[in-house]
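Undergrad: Pasting the sequence and the predicted coordinates here, then a few questions.
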Amino acid sequence: CLHGLSVAMLELPGALVHMLSGIFEQLVKIYSAAQLSVHLLEFVSSISREPRLYTGFHTRDYRVLFAVAINYIRFHNNQRRRESSLMGTVSVNDAALDQYVLVMAYQVIDAYYLSLSSTLKAEILDHLIVGLLQTNYSRNSLDEVNEVCLDMVLQNYNRSSEEILTTSEVAVKEEFGPVVERSWIQHNSIVTIRAQKEGPLAQIMIRSSSGTTSRVVDLPAEVARKFTERIEQPLGSMPTSPQSELSKPTFGSLPRSISRGRSISRSRRLHSTAAPGAGSSYSEADTLPLDSIARLLRGELVQHGNAIARSLRIFDSTPTVDAHKVSVAYVGPGQTTEREILLNQQGSPAYWNFLHGLGKIKRLARMEGFSAGLDTSGQDTDGRYTIGWRDLIANLVFHVGTLMPAQENRQEQIIRKKAHMGNDYVHIIFNESGRDYDLNTISSHFNFVQIIVTPVDGLVASHEETSSRLHGELPEQGAHEVQLYKVRTQINPEIPFIGPAAEPKVLTLTALPAFVRSIAIHAVIFSQVYTTCKSSETGGEAEYVSLWHARLQIIKRIR
């Protein structure tokens, strides 16, 4: 059923949009077996990449949606407590599925929260924070995954989704000439001030797990402005109650009721995460883990040295969105060998239109941030262009075989292309060979998941037909029927990943790229989780660490 809805949301979005609230009301009641959890959370995650489906959601709809994710986090931690009391090892596959469910639950929270307007964020803030605190595994301190999620919630309280999308993935230091630089640790953030030695400008950087903010100020002018505001502020305009400050939290700060360590339920009546809409109050124990972030002390000066400088460089180079890479290969009529496929520089019109639907064309020489290892020096070693896609929490770059140079007499080009594609966990195969595609056609140690796209009738459509269908145009009277494409996943036998195309799904070219892209993103995430668990020496019990989590760990090491 969920797999069918994954197709329907792209093929019939107008019909499904009116049903989503009811669907989520049912999903919030389900949180049991890991196998079912995977399908459910992948479905909810896929919807997050289609804003047209949820732009009409109201506060209650979002509370239900967050409850779906929070229930799975709670279920995961409860199961973890039960397993910790039993002797025995956990299989790699079971550990990977459990970890994947947890990762996907937090990603659902991240994706939807960052898409909200400031008004909606204010209306669900307390509800979301209390829900996260109730899921905490430890009752004495915050779990690091919850610390990361709460940092995301608070740091982005006043930021729009457009602002988040245009923010650089990595920190950039302004060219000020000679500067004096000082850094302070304040809880789980690093505040750095870089002031010109012979000028009025200063850059203020705040590094946290979920992002880095930067602002350039004219120090004398800023001091004068603040002083003027202070002496001109009417006495009656000063806040007189916690509620007046709570309505407008400052950037990166906790609401007053939280920062004082009081139970949130005493200052505002909240709704239960597990049963949205039902009134409930919470005891001090429900919010006990918040004490570890509530006691914000004055910043502690960081003593700069080589080790600290190295840690800050690593931190600044760690992106603030998940970076994924996926290969795309075209298999032409009659082709069966790796060499034939790697030598392809052309594809059918349907293939090129499919590529355009996967993402935007990126000029490699002008590409900033994550490039999936492709040459961006301007020498065009890996071609002039690639395809990239970005949303609020993920950056996806494709290794497109037909966009990389490969000549019959240039073996080094074929080797370089194979090196890029062979190191990807996930391959998208646009198969117009007329034959079944073998899992090991392009040999690789990382060949985990292949998403195979095949014309249903085996015919290669003309350029005019595919172009009109991609843009949703209706065929003229007497024209051929709409070309349909079959999507199925081939999976390495060791991998338990399933996804919505384990059984073939049939789509039109209009819906095809988004469906395949969503499967690819989820497959990459699961492959990373699986690799982490498999490499563990403790029987598959390793914890997958996201980029935000890794940034938090760097801050704690500096502290």
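TA: Sure thing, it's come through.

Undergrad: Please count neighbours and contacts with C-alpha atoms only from this point.
TA: Will do.

Undergrad: What are the boundaries of the helices in the stretch 1-150 of the chain?
TA: 2-11, 13-16, 20-27, 34-48, 59-84, 92-115, 118-134, 144-155 (DSSP state H, counting those that start in this stretch).

Undergrad: one more structure, for comparison:
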Amino acid sequence: MSVLVGNSDFRPLPTNPTAKITGVHESLLQECEKDIIWYREHFVGKAHHNYLAVDSPRGPLAISLIHDASASTFKVLVRSTQGSERLTVAAQSVPNPWWRKAMGLLPTNESVMQTVSSNIPLQCLKHCKETSKSNLPNELLAMEERQVIRSYKFGLTYLGSGQATEEEMFSNKHEHTSQGFKQFLNFLGETIELKGWKGYRAGLDTQSNNTGTHSVYTKWQGYEVMFHVATMLPYAEKDRQQLERKRHVGNDIVVIVYQDTDTPYQLSTNTSHQNHIIAVVQPCGEGYKLCLAPKNGVPPFSPEMPEPPIFFKDAVSRDFFFHKLINGERACYKAPSFAPKISRTRQVLLTELATKFIK
């Protein structure tokens, strides 16, 4: 199977002869979840310091600092619009005047912050103490929790024999798809009835069947995944472009293209600015061949693609496939199209928090 890149912004991912199809052996935690765990483990319930800034050269900030006497270290968590930094420094490395040492005093918090990072604007920070009416540590945790993504939506399209373009792809009716495609749907999840559906709906109508009657859904490793299956979305006889289908799949970051034959899919025909990873799946013996093509600007993401890039219909292969797609979407958040939006969200949350607690 080959993928024609042409003048497209997409590039096929390289494969690695030493890589293997494996289950999930590494943490699936998002970075903000790691920050939450670190703050809970080392700060919450212990005497520590919190500093806030509404406006600084780095934008709004929330900084937590604690002395870990058992490890003779200081730990600092710096939350900014660009993400969070978990910093640790040995207590003996922090400058401390002789007179403070003689009095048994620790280095000042300012000295600690200057030591762990030269990029902390001390002059803009305000030390915020907890009051009986507020609980800043819990609100810091709540802010991070709001940024944890626990549900994903992936586009899923079908390319029949001899088809190679996006327009042909969106024109397929579900009853005309192959048995292999329907088996692939079973591999991905369960076919659910949309009307009355109570789980994650990914923007699909669950009341009036306006977006079709059924879709494919699964729970995986604690996450909910809903697929926008193009052939299950409404088909309009007089609409050559099938805009209703494109409205959903075109807004998905990751799109799976199931391809029945060797006819290369022309990536250059993809017109969506939102789609950032195209995953082309083709039946291969008892399994599937996979080619992933991220858009330029998407950083590398694990797990590595094996050579040959073939996975089977077992649980381990399914874990590999979902792991790759979910990590791929997370990598896309760092691409130029999404990083500013993520940063703006954090800016709003940090500004609201700092404004509330700085009096």
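TA: Received the coordinates, thanks. Just so it is clear, the model here is predicted, and its values are computed rather than measured.

Undergrad: Quick TM-score on the pair, please.
TA: Remark: TM-score between the superposed chains equals 0.59 [TM-score structural alignment, normalised by the length of the second structure]; 278 aligned residues with a CA RMSD of 4.7 Å.

Undergrad: follow-up on the earlier one: residue 535 of the first structure is nearest to which of the helices of the stretch 1-150 of the first structure?
TA: helix 92-115 (9.2 Å; CA to CA).

Undergrad: deepest of the helices of the stretch 1-150 of the first structure, which one?
TA: helix 92-115 (a mean of 22; mean count of other CA atoms under 10 Å).

Undergrad: helices and strands around it, which ones?
TA: helix 34-48, helix 59-84, helix 144-155, helix 512-535 (3 or more CA pairs under 8 Å, 6 or more residues apart in numbering; DSSP states H and E).

Undergrad: Let me have those in CSV, extended by distance to residue 162 of the first structure.
TA: Output for those, formatted as CSV (distance: least, CA to CA, whole Å):
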stretch, distance to residue 162 of the first structure
helix 34-48, 15
helix 59-84, 20
helix 144-155, 15
helix 512-535, 21
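
Undergrad: Minimum distance to residue 553 of the first structure: which of these has it?
TA: Of these, nearest to residue 553 of the first structure by CA to CA is helix 144-155, at 8.6 Å.

Undergrad: Next, the angle helix 118-134 makes with the closest one.
TA: 160 degrees (axes from the mean of the first three to the mean of the last three CA atoms, to 10 degrees).

Undergrad: list the contacts for residue 301 of the second structure?
TA: Contacts for residue 301 of the second structure (CA atoms under 8 Å, 6 or more residues apart in numbering) come out as 324, 327, 328, 331.

Undergrad: Go through those residues and say which is closest to residue 150 of the second structure.
TA: residue 327 (12.7 Å).

Undergrad: Counterpart of that closest one over in the first structure?
TA: In the first structure, residue 327 of the second structure lines up with residue 522, judged by TM-score structural alignment.

Undergrad: Would you confirm that its match contacts residue 44?
TA: No: at 11.7 Å, residue 522 of the first structure does not count as touching residue 44 under the criterion of CA atoms under 8 Å.

Undergrad: which residues in the stretch 151-300 of the second structure form helices?
TA: Applying DSSP H, counting those that start in this stretch to the stretch 151-300 of the second structure gives helices spanning 166-170, 179-188, 243-249.

Undergrad: Give me the mean distance between the longest one and the first structure.
TA: It refers to helix 179-188 of the second structure. Compared with the first structure after fitting, helix 179-188 of the second structure has a mean deviation of 2.9 Å; criterion: mean CA distance after the TM-score superposition for the first structure.

Undergrad: Now which residue in the first structure aligns to residue 260 of the second structure?
TA: Checking TM-score structural alignment: residue 260 of the second structure goes with residue 432.

Undergrad: Thanks a lot, catch you later.
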